[in-house]
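S.K.: coords below, sequence missing:
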């Protein structure tokens, strides 16, 4: 089976050809500014696990597992690569953003409104907090601190 035979199922349900360049760019972004890690090792470690009908979420999980399998005493910085890959997955689920837009975050008020409509949050939040309160809280959020987690630390938050 060659790469053109592998179809990826996007979160929308659309089936598209696997795009190894896109996967490479995601791994590259995950490794950016981290010393002692190799994009190629992360990719090679995961390469044989792709199959026709794989979902984008499964690809992300394979890459996370691939990077986390490389964490060792000699190569501890793969914990940050794994963390970033996991963070991209979380951002997709929470913010519905693509990994390449991982520095773009919707305002907290928009997230609250969306999650109230989805039934995730109770609309009582709007009773206790005004739009001004939520806007002020939004100014305290520093998404750049998400990168301060290790893989194990972020995985504990997820669990």
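M.R.: Cool, got the structure. Bear in mind the structure is a predicted one, so any value in this text is a computation, not a measurement. Residues are numbered from 1 along each chain as shown.

S.K.: alpha carbons only for contacts and neighbour counts from here, please
M.R.: OK.

S.K.: Stretch 54-66: which residues count as buried?
M.R.: Residues 54-57, 59-66 are the ones in stretch 54-66 that count as buried (16 or more other Cα atoms under 10 Å).

S.K.: Other residues contacting that stretch?
M.R.: 7-11, 27, 42-43, 45-46, 49-50, 82-83, 85-86, 89 (Cα atoms under 8 Å, 6 or more residues apart in numbering).

S.K.: got a list of what residue 116 touches?
M.R.: 122-123.

S.K.: That one is in what secondary structure piece?
M.R.: Using DSSP states H and E, residue 116 sits in helix 108-118.

S.K.: Tell me the buried residues in that helix?
M.R.: Those would be 108-109, 112-113, 116, for helix 108-118 by 16+ other Cα under 10 Å.

S.K.: Tell me the helix or strand right after it.
M.R.: From helix 108-118, the next helix or strand downstream (DSSP H and E) is helix 124-128.

S.K.: which helices and strands does whichever helix or strand comes after that following helix pack with?
M.R.: Next along the chain after helix 124-128, taking DSSP H and E as the criterion, comes helix 131-140. The contact analysis (3 or more Cα pairs under 8 Å, 6 or more residues apart in numbering; DSSP states H and E) places helix 131-140 against helix 108-118.

S.K.: Please identify which of the buried residues of stretch 54-66 is nearest to residue 123.
M.R.: Ranked by distance to residue 123 (Cα to Cα), those are led by residue 57 at 29.9 Å.

S.K.: Run the chain-centre distance for the host helix or strand of that closest one.
M.R.: Element membership for residue 57 (DSSP H and E) is helix 56-69. Put simply, helix 56-69 sits 10 Å off its chain's centre (Cα atoms, centre = their mean, to the nearest Å).

S.K.: Residues contacting whatever helix or strand comes next after that helix, please?
M.R.: Using DSSP H and E, the helix or strand that follows helix 56-69 in sequence is helix 78-95. Contact with helix 78-95 is made by 27, 30-31, 34, 37, 57, 60-61, 63-65, 67-68, 70-71, 97-99, 102, 105-106, 111, 146-147, 149-152, 154-155, as judged by Cα under 8 Å, 6+ apart.

S.K.: okay, pairing it with this:
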């Protein structure tokens, strides 16, 4: 996991993140505890001289978000399926489905690029997670990723555009 989040980041070491975490393993340790400890470790390594650790921490946090949103599924649902699910759960306004055609939503789906999430710093991911992602207020479970949030917000802003709202 740590090796994967450090790919393409210069001047940082996955082994430093792992060693700094000082994880005390025991039978039955939840993977969420390991994941949070690694996130905290990477955050603790962010400095003026080592700024890339913010992106490693962000990527670790994004892994946590994807696991929370999708469970064990590695491929996110299409935007159309995601919106329909969120409307059925009463988290999104049904106007998204009634105002956009399935073809328009599928065209927008082609523009979703989840790798763009890795361009965000840890602080940005933390703010998005804590303030903007749709969540169940009781369980605190999130139901969307940053890319889905940005796309659905854009759709909502342009819902009344007469032409070219998908471009």
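M.R.: Structure received. Since we're looking at a predicted model, the values are computed, not measured.

S.K.: Fetch the TM-score of the aligned pair.
M.R.: Put the two chains on top of each other and the TM-score (TM-score structural alignment, normalised by the length of the first structure) is 0.71; 130 aligned residues with a Cα RMSD of 2.0 Å.

S.K.: before we move on, the earlier item: so of the contacts of stretch 54-66 of the first structure, which ones are in strands?
M.R.: 7-9 (DSSP state E).

S.K.: Out of those, grab the one that's most surrounded.
M.R.: residue 8 (23 neighbours; other Cα atoms under 10 Å).

S.K.: Verify the stated contact: that residue with residue 17.
M.R.: Yes - taking Cα atoms under 8 Å as the definition, residue 8 of the first structure is a contact partner of residue 17 at 6.0 Å.

S.K.: hmm, back to that, buried subset of the contacts of stretch 54-66 of the first structure, written for PyMOL?
M.R.: Filtering the contacts of stretch 54-66 of the first structure down to the buried ones (16+ other Cα under 10 Å) takes a single PyMOL command:
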select buried, resi 7+8+9+27+42+43+45+46+50+82+83+85+86+89
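
S.K.: what do we get in the first structure for residue 53 of the second structure?
M.R.: Under the alignment (TM-score structural alignment), residue 53 of the second structure maps onto residue 78 of the first structure.

S.K.: Could you report the neighbour count for its match?
M.R.: Residue 78 of the first structure has 27 nearby residues by other Cα under 10 Å.

S.K.: now, which of the buried residues of stretch 54-66 of the first structure sits nearest residue 120 of the first structure?
M.R.: For the buried residues of stretch 54-66 of the first structure, the nearest to residue 120 of the first structure is residue 57 (21.1 Å; Cα to Cα).

S.K.: Pull up the gap between that closest one and residue 45 of the first structure, please.
M.R.: 17 Å (Cα to Cα, to the nearest Å).

S.K.: Same check on residue 71 of the first structure?
M.R.: Where residue 45 of the first structure is concerned, residue 71 of the first structure sits at a distance of 12 Å (Cα to Cα).

S.K.: just residue 66 of the first structure next, same as before
M.R.: When residue 66 of the first structure is compared with residue 45 of the first structure (using Cα to Cα), they lie 6 Å apart.

S.K.: Counting neighbours, what do you get for the alignment partner in the second structure of residue 139 of the first structure?
M.R.: Alignment note (TM-score structural alignment): residue 139 of the first structure maps to residue 110 of the second structure. Look at residue 110 of the second structure: counted by other Cα under 10 Å, it has 10 neighbours.

S.K.: how far apart are the helix holding residue 57 of the first structure and its match in the second structure?
M.R.: Here the mean offset of helix 56-69 of the first structure against the second structure after fitting is 1.3 Å, by mean Cα distance after the TM-score superposition for the first structure.

S.K.: Can you give me the stretch of the second structure that that helix aligns onto?
M.R.: So helix 56-69 of the first structure sits over residues 31-44 in the second structure, by TM-score structural alignment.

S.K.: Roughly how far does residue 159 of the first structure sit from residue 37 of the first structure?
M.R.: Residue 159 of the first structure is 26 Å from residue 37 of the first structure, by Cα to Cα.

S.K.: Those two: which is more packed in?
M.R.: Neighbour totals were compared for residue 159 of the first structure and residue 37, and residue 37 leads with 21 against 5 (other Cα under 10 Å).

S.K.: Aligned against the second structure, show me the partner of the more buried one.
M.R.: Mapped onto the second structure by TM-score structural alignment, residue 37 of the first structure lines up with residue 12.

S.K.: Hmm, that match is touching residue 52, no?
M.R.: Yes - between residue 12 of the second structure and residue 52 there is a contact under Cα under 8 Å: 6.8 Å.
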